[in-house]
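*Asks:* predicted model and sequence below, questions to follow.
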Amino acid sequence: MVAEDAPLEYMEIDFRSPAETDVVVRVEATPFCVTDWLGVHGSLGIAARGILPTVLGHAAVGEVIEVGADVTRVRAGDRVLVPATPECGRCRWCARGRMDQCVELFAPPAVIGSTTDGVSVTAYGNVGSYADVVVVREIGVFAVRSGLPAEWLSMIGCGICSGVGAVLNVAQVRPGSSVAIIGCGQVGLWMVQGARLAGADRIIAADPDESRRSSALQLGATDVIDSGAVDVVGCIKDLTAGIGVDYGFDAGGTSGAVVDAFRATSLAGVVVLTSLESTSATVTLPLFDLALRGRDVRSAQSGRTSFTRDIPLYTRWLETGQLDAAAMLGSRYRLGDVNGALDAAGRRTELTPMIVN
């Protein structure tokens, strides 16, 4: 990315040599996330941070080809996942089991190399996976012991951790409960699958797109709502005898989806937020309900996943078919056609556009 509101540029980069705690990974597959579409179009303030040009992409599976002298987690030849959320293992949040808030999460993007004319290039989010090769910190690399397709495994680092993790780790949905999911993009549909795994009795999914509502039913939703045509909250209340759901999930990418998820949740219910409309977006929620009606509002950065802990679990569910990755996979794009993936994400024509090398 060299400028906001402009196509991504495909160019050669001279990568720097790895530092003592760096790992060099040859990328096999990386999912294109709508978050990067937001970044390209200015919602994340990338240009204002003075880090351009930068390589986008924040989840990948690949093979380690080189390690720094002090690296102990992985070695050359290992298959690894590179997600956006590191685990330093030393900060107060990692020590408390909240690896999703590791102090290194929003560290300034590292310079990974330079253009052929000498301009420094950064890795956005300290990953920069829309590339043939990434140079990343050891704390952001996790071994994956599975022969599954790289496209499937790469989704652990983005949609699966965010969606399934929101259901199982953040909300901790109980068997027999009711769930509403506002938005059926890749995160929302992974939430549907997570709710099915958790044993939810009623899974209500809302989205304006007919094909995504159809996918929700295929993946485990019991009811779907056309959020572009009807009052979503009213429909959810009608489906739950006026009570609302036990768990409301925002996956719509808008402030409005946050409000709908909150209003659709019952008294003493749990509301889980994942949307990132922009870095400056705000929402207004009724203080009476927040203070006195028992709504428990929780944030869900990466689904509070610990990749050290959860990769084997997510991998097993993919291997056994309990999580359906094939239904989530969009078209495959070569790196030189990254703007095709960008366009597909922006037009919502694919759930998970996938860049493969």
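*Replies:* That came in fine, so what should we check first?
*Asks:* okay, CA-based contacts and neighbour counts for the rest of this
*Replies:* Noted.
*Asks:* pretty sure residue 227 sits against residue 210.
*Replies:* No. Counting by Cα atoms under 8 Å, residue 227 stays clear of residue 210, with 10.1 Å between them.
*Asks:* the two: which has the busier surroundings?
*Replies:* Higher neighbour count among residue 227 and residue 210: residue 227, with 19 against 13, using other Cα atoms under 10 Å.
*Asks:* tell me the SS of the more buried one?
*Replies:* Secondary structure, DSSP: H, G, I helix; E, B strand; the rest coil: residue 227 is coil.
*Asks:* for it, give me its contacts.
*Replies:* Neighbouring residues of residue 227 by Cα atoms under 8 Å, 6 or more residues apart in numbering: 206-208.
*Asks:* try this one side by side with the last:
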Amino acid sequence: MPQQVQGVIAPGKNEPVRVETIVIPDPGPGEAVVKIQACGVCHTDLHYKQGGINDEFPFLLGHEAAGVVESVGEGVTDVAPGDFVILNWRAVCGQCRACLRGRPWYCFDTHNAEQKMTLLDGTELSPALGIGAFAEKTLVASGQCTKVDPEVSPAVAGLLGCGVMAGIGAAINTGQVGRGDSVAVIGCGGVGDAAIAGARLAGAAKIIAVDIDDRKLETAKKMGATHTVNSRSDDPVEAIRALTDGNGADVVIEAVGRPETYQQAFYARDLAGTVVLVGVPTPDMKLELPLLDVFGRGGSLKSSWYGDCLPSRDFPMLVDLHQQGRLDLAAFVTETIGLGDIEQAFARMHDGDVLRSVVVF
């Protein structure tokens, strides 16, 4: 029978979020109901609230989550009730041209649950990134559930569901940072700091953190940055070049999503270097670059989709690295909060006071 749980919705553009009763249907074919144990407060959730993603209000917010599978629908074989899972928002189809070419991390037909969760009056909810995990339970496609070691803390495991995976993957998967490389990361929020951690994991020799907030730069050092640049007072392009023998960095990761910072990344890389865009721009933003410069500098200009990750491959690996003490996921958790504290968490995020707030159920 359908269940009623408490969840946080964004009722309309820029309206305060509120806790409502959510109706969760029984899982249908290929679906699973997951009891949420923890869910991070990601900037993407704030984008949803602000109408920056689309206008399909009301949204059931939350997507950086971990929990336990409670029930599954017909035909589900990859997970079973009792499995501890991290939720992902790119369940690969296995049949599109990317999957059939052996590149499932680019899957062009990712999917979510077919059924809709609703309010008590029947109003259909749009789950953030197809997940909707600021709720005691949620309904997802079974392919959105990735089993990992249940010994890991849900509060840190859930962060791999979005921001931390996006940043680490931007460095390792998309940017293909190698041993001895120089790396610059522009924007040191959760995703940028994760890119720094990823560059350190990959063996980068020099990791340059760029931000306008000295507090964030101090945190970036703890994540593995070897040098910092405050771009409010210093030209980041010149600073990065000065720190790389005048050449520019081998890989520059843009974790802001703005034309100004992308141009900085473009000119701060070495000849034949790589720029990775992992920051999410808004629909109105435009980029203008001299085409001759694009040609003359060579190299690669890449966009990183979810860190180009394959959850079934990357989530268990990163959990293992965390348990071995080689990846400090707990360092990303600034505070744990309750379901009724999300509006205040958005304010602290906007003011740069937290790296991640995590709702713990």
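*Replies:* Alright, I've got the coordinates. Predicted, not measured: the structure shown is a model, and the values here were computed from it.
*Asks:* residue boundaries of the helices in the stretch 201-350 of structure 1?
*Replies:* Assigned by DSSP state H, counting those that start in this stretch, the stretch 201-350 of structure 1 shows helices spanning 210-219, 232-239, 255-263, 287-292, 307-320, 338-347.
*Asks:* take these and lay them out in a markdown table including distance to residue 167 of structure 1.
*Replies:* A markdown table is the format used below for the helices of the stretch 201-350 of structure 1 (distance: least, Cα to Cα, whole Å):
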| stretch | distance to residue 167 of structure 1 |
| --- | --- |
| helix 210-219 | 15 |
| helix 232-239 | 18 |
| helix 255-263 | 14 |
| helix 287-292 | 21 |
| helix 307-320 | 13 |
| helix 338-347 | 24 |
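*Asks:* report how many residues lie close to residue 164 of structure 2.
*Replies:* Residue 164 of structure 2 has 27 neighbours, counted by other Cα under 10 Å.
*Asks:* so the counterpart of it in structure 1, which state does it fall into?
*Replies:* Counting by TM-score structural alignment, residue 164 of structure 2 corresponds to residue 160 in structure 1. The three-state assignment at residue 160 of structure 1 reads helix, by three-state DSSP.
*Asks:* wait, residue 160 of structure 1 touches residue 188, no?
*Replies:* No. The pair residue 160 of structure 1 / residue 188 is not scored as a contact, 9.9 Å apart, by Cα under 8 Å.
*Asks:* who's in contact with the residue nearest the centre of structure 1?
*Replies:* Nearest residue to the geometric centre of structure 1 (Cα atoms, centre = their mean): residue 158, 3.3 Å. Contacts for residue 158 of structure 1 (Cα under 8 Å, 6+ apart) come out as 31, 33, 58-59, 83-84, 302.
*Asks:* now do 10 Å
*Replies:* 30-33, 57-60, 82-85, 186-187, 302-303 (Cα atoms under 10 Å, 6 or more residues apart in numbering).
*Asks:* under the alignment, what does residue 18 of structure 1 map to in structure 2?
*Replies:* Match for residue 18 of structure 1 (TM-score structural alignment): residue 27.
*Asks:* for its match, which three-state class applies?
*Replies:* coil.
*Asks:* hmm, it is touching residue 139, no?
*Replies:* Yes. At 7.0 Å, residue 27 of structure 2 counts as touching residue 139 under the criterion of Cα atoms under 10 Å.
*Asks:* of these two, give the one with the bigger neighbour count.
*Replies:* The residue with more neighbours, out of residue 27 of structure 2 and residue 139, is residue 139; 30 against 25, by other Cα under 10 Å.
*Asks:* quick one: map that one onto structure 1.
*Replies:* Correspondence of residue 139 of structure 2 to structure 1, assessed by TM-score structural alignment: residue 135.
*Asks:* which residue is the nearest non-sequential neighbour of that match?
*Replies:* Closest residue to residue 135 of structure 1 apart from its sequence neighbours, by Cα to Cα, 6 or more residues apart in numbering: residue 24 at 4.6 Å.
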